[in-house]
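Colleague: No letters, just coordinates:
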């Protein structure tokens, strides 16, 4: 199972959460950023609908797959 980490970081004069190289909007306080990260992490674990998807890989080849709605990552919020 995939794991997605939400990390609380100082950003642009305030606080944000970071997932990989992507940083959220800036929040005024640490507690606001932490609450937003916990909310986003919880929503990401919610199951959805099973659906067919198509995507193009880096070599320009197209692929078709079925994405099961219950195949959600485990998430965790890291606050150092």
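Modeller: Here it is on my side, so go on. A quick note: this is a predicted structure, and the numbers were derived from the prediction, not measured. Numbering: from 1, shown residues only.
Colleague: Only C-alpha atoms from now on, for both contacts and neighbour counts.
Modeller: OK.
Colleague: in stretch 66-80, what counts as buried?
Modeller: By neighbour count with 16 or more other C-alpha atoms under 10 Å, stretch 66-80 contains the buried residues 72, 73, 75, 77.
Colleague: Between these, which sits nearest residue 50?
Modeller: Residue 50 has its nearest neighbour among the buried residues of stretch 66-80 in residue 72, at 11.2 Å by C-alpha to C-alpha.
Colleague: OK, contacts around the closest one?
Modeller: Shown in contact with residue 72 (C-alpha atoms under 8 Å, 6 or more residues apart in numbering): 2, 44, 45, 46, 47.
Colleague: Identify, from those, the entry nearest to residue 37.
Modeller: Of all these, residue 37 sits closest to residue 44, with 10.6 Å by C-alpha to C-alpha.
Colleague: shouldn't that closest one be in contact with residue 76?
Modeller: No: between residue 44 and residue 76 there is no contact, the gap being 10.5 Å when judged by C-alpha atoms under 8 Å.
Colleague: Presented hereafter is structure B, for comparison with structure A:
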């Protein structure tokens, strides 16, 4: 199972959650960013309808695959560098 980790980090004079190298919008407080990350993490785990997915990789090759709608990743929110888990 895939695991997605959202980290709460300082960003652009405020706070954001980050997944990999991608930042959310900037929130004025740590608490606001944490709440938003918890909402996003919960939504990541909601299943959907079966569908076909097409995507292009970094070499420009297109791929197609089937998603059964129930193969959702585990999502976790951590504060800072990943030391302490905040929510799942």
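Modeller: Sure thing, it's come through. Treat the numbers as computed from the prediction; the structure is a model and nothing was measured.
Colleague: Got a TM-score for the pair?
Modeller: Scored against TM-score structural alignment, normalised by the length of the first structure, the superposed chains reach a TM-score of 0.89; 79 aligned residues with a C-alpha RMSD of 1.4 Å.
Colleague: one step back: could I get the buried residues of stretch 66-80 of the first structure as TSV with distance to residue 35 of the first structure and secondary structure?
Modeller: Output for the buried residues of stretch 66-80 of the first structure, formatted as TSV (distance: C-alpha to C-alpha, whole Å; DSSP: H, G, I helix; E, B strand; the rest coil):
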residue	distance to residue 35 of the first structure	secondary structure
72	21	coil
73	19	coil
75	14	strand
77	10	strand
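Colleague: Max pairwise distance over those residues: which two?
Modeller: The largest distance within the buried residues of stretch 66-80 of the first structure, taken as C-alpha to C-alpha, falls between 72 and 77 and amounts to 15.9 Å.
Colleague: now residue 38 of the second structure, what's its secondary structure?
Modeller: Counting by DSSP: H, G, I helix; E, B strand; the rest coil, the backbone at residue 38 of the second structure sits in helix.
Colleague: number of nearby residues for it?
Modeller: The local packing count at residue 38 of the second structure equals 21, with neighbours defined by other C-alpha atoms under 10 Å.
Colleague: I'd like the distance between the nearest residue in space to residue 3 of the first structure that is not next to it in sequence and residue 17 of the first structure.
Modeller: Nearest in space to residue 3 of the first structure, with sequence neighbours left out and distances taken as C-alpha to C-alpha, 6 or more residues apart in numbering, is residue 74 at 4.7 Å. Between residue 74 of the first structure and residue 17 of the first structure the computed distance is 17 Å (C-alpha to C-alpha, to the nearest Å).
Colleague: now residue 55 of the first structure
Modeller: 28 Å.
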